[in-house]
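**Student:** got a predicted structure plus its sequence, pasted below:
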Amino acid sequence: MAILLRKTDRVVVQGITGKYGAFHTRLCMEYGTKITAGVTPGKGGEFFENNVPIFDTLKEAKEKTDCNVALIFVPAPFAADAMVEAVDCQMDLIICITEGIPTFDMAKVKRLLFQENTRLVGPNCPGIITPGESKAGIMPGYIHKPGKVGVVSRSGTLTYEAVWQLTQLGLGQSSCVGIGGDPIHGLSIREVVELFWEDPQTEAVLIIGEIGGVEEQEAAKWIKENPKKPVAAFVAGLTAPVGKRMGHAGAIILGQSGTVAAKIEAFKEAGIKVIPSVSEIGRGVYAAIEEWKDKK
């Protein structure tokens, strides 16, 4: 079963008529995602691909289509407002793909989320896919395969490489969640791992981390205290220089806790299989599963 995005979820796309929003909405529809509505102010009454109604506001879209998942492709200056609108409309899940959102804007969104039950994935993320059921985001659907490994990642492109290796080995994925790498974002690695812990289809978990922050350490600590399934991890950024931003706002080392070494140490201490290189991610997950069986 899916942990966040299900085949029955009704997705509304905020920013559906923009260049990227339109392109990726089509791909999501081709994959089988239930895109029930779009939102673009000023274009209410029109249709996307002749059958998806467009509304001026998310409130109207929800009233007319009963959508429960918001997928956001709104430009950075307005993306925080789109997230706030989705929270106000009590969407079950918000997936924000937009990158470049000011940290101050995200701080306001995060504060609002603490007061509500809505879950946020992103921003600056590839989204979520439940292989064979539904995808909401920009990940290529064809590389995924229904299976037993839950994937949670701070990186975008590394996620695709890892998924392809898992598919090639026949392990597949139960769900794949790209949480994004910005300093302030929605669901954390630990929170996604907790969801995988409760999912009967997920038999193993792959964590893809990177430099900056302490999310990996927090997840490792929780896993150590709650051992339930085999976990493998890869951390990107081994050669990154201290103080230099790499890729996006979250990938910057500002102290010893944000280094690859610190994260690897935390994973090893928690009994998590650490994968040394990108080319070995699939085999690393397979090895973690076999070692777990031997322990049992």
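**Tutor:** Received it, and whenever you're ready, just let me know what you need.
**Student:** switch to C-alpha atoms for all contacts and neighbour counts from now on
**Tutor:** OK.
**Student:** what's stretch 84-101 in contact with?
**Tutor:** Residues lying outside stretch 84-101 but in contact with it, judged by C-alpha atoms under 8 Å, 6 or more residues apart in numbering, are 4, 58-59, 62, 67-77, 79-80, 83, 109, 112-113, 116-128, 136-138.
**Student:** adding another structure so you can compare the two:
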Amino acid sequence: MAIWLDHRSKVIVQGMTGTEGRKHTNRMLMFGTRVVAGVTPGKGGQSVTFEEDPIPVFNTVREAKHATGANVSCVFVPPPFAKQAVMDAIDAGIELVVVITEGIPVKDTAEFRAAAEEKGVRLIGPNCPGLISPGRSNVGIIPPNIARSGHIGLVSKSGTLTYQMMFELGDIGFSSCIGIGGDPIVGTTHIDALRAFEADPDTELIVMIGEIGGDAEERAADFIKANVTKPVVG
């Protein structure tokens, strides 16, 4: 098993027609991620071809979800338009929204995080590398060639240290790796990931990485003492 993302996940890429969206969609597809649609307002009806497979583009997430049954969205949309893109995914009923975009105003993040919480949507990011369940699916910008399947659950505030830890422990392997992002407000916290890894039967050990600033790590430590039975290394 894995947390929040597996081989059954159907992924929409918001901003797939842009340079970054196209590049990382190609990487996700090469890993085996089931990318089923792109969303770019005003470009509905077009398609983007990767290798020999065209992927349809829709104007809205609601249209894309209706046509494909997607349950995950990955957001590669510039900061001025990111809030509306995330709200589009939340309002459409997408279960997991991964926001890669950096530089989103804190006020915007606060608003779409509140909307996600109200509707029960799992939000990861913003300003994060995403989520990977090795051997199953990869949503975001995590390099797939450093990921192997195993039984370590990794949650990290730092994107760079996410990659470094995956490389260093690659011979052991991971159930899932999550980069939660380092912005002042994020959709998923260390505690959220710890709770999910504790409940995941495929995760035997948890690695947690923080960054300077804030008290998220201290709160996570208190949560671990009270609620986590699996070994945690931080």
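**Tutor:** Received the coordinates, thanks. These figures come from a predicted structure and were not determined experimentally.
**Student:** please pick the buried ones from the contacts of stretch 84-101 of structure 1.
**Tutor:** Neighbour counting by 16 or more other C-alpha atoms under 10 Å classes 4, 58-59, 62, 67-76, 79-80, 83, 109, 112-113, 118-128, 136-138 among the contacts of stretch 84-101 of structure 1 as buried.
**Student:** among the residues you listed, which ones are in strands?
**Tutor:** Secondary structure from DSSP state E places 69-72, 119-121, 127-128, 136-137 of these in strands.
**Student:** among these, which two are most distant?
**Tutor:** Longest distance between any two of those is 15.5 Å, between 119 and 137; criterion C-alpha to C-alpha.
**Student:** in structure 2, spot the strand with the most residues.
**Tutor:** Of all the segments of type strand in structure 2, defined by DSSP E, the longest one is strand 149-156.
**Student:** mean shift between it and structure 1?
**Tutor:** Comparing strand 149-156 of structure 2 with its match in structure 1 after superposition yields a mean distance of 0.4 Å (mean C-alpha distance after the TM-score superposition for structure 1).
**Student:** that strand aligns to what range in structure 1?
**Tutor:** Using TM-score structural alignment, the residues of structure 1 aligned to strand 149-156 of structure 2 are 146-153.
**Student:** structure 2: strands as residue ranges?
**Tutor:** 10-14, 34-39, 47-50, 53-58, 72-75, 96-99, 122-124, 130-133, 137-140, 149-156, 174-179, 205-209, 232-233.
**Student:** nearest to residue 223 of structure 2, of those?
**Tutor:** Among the strands of structure 2, the nearest to residue 223 of structure 2 by C-alpha to C-alpha is strand 232-233 (11.5 Å).
**Student:** so what touches the closest one?
**Tutor:** 205-208, 224.
**Student:** which of those residues ranks first by neighbour count?
**Tutor:** The member of these that has the most neighbours, counting by other C-alpha atoms under 10 Å, is residue 206 with 24 neighbours.
**Student:** that one reaches residue 152, doesn't it?
**Tutor:** Yes - taking contact to mean C-alpha atoms under 8 Å, the distance of 5.7 Å between residue 206 of structure 2 and residue 152 places them in contact.
**Student:** find residues that contact each of those two.
**Tutor:** Common neighbours of residue 206 of structure 2 and residue 152, counting by C-alpha under 8 Å, 6+ apart, are absent.
**Student:** so where do the helices sit in structure 1?
**Tutor:** Counting by DSSP state H, one finds helices in structure 1 at the ranges 19-31, 58-65, 76-88, 103-113, 157-168, 189-197, 215-225, 260-269, 281-295.
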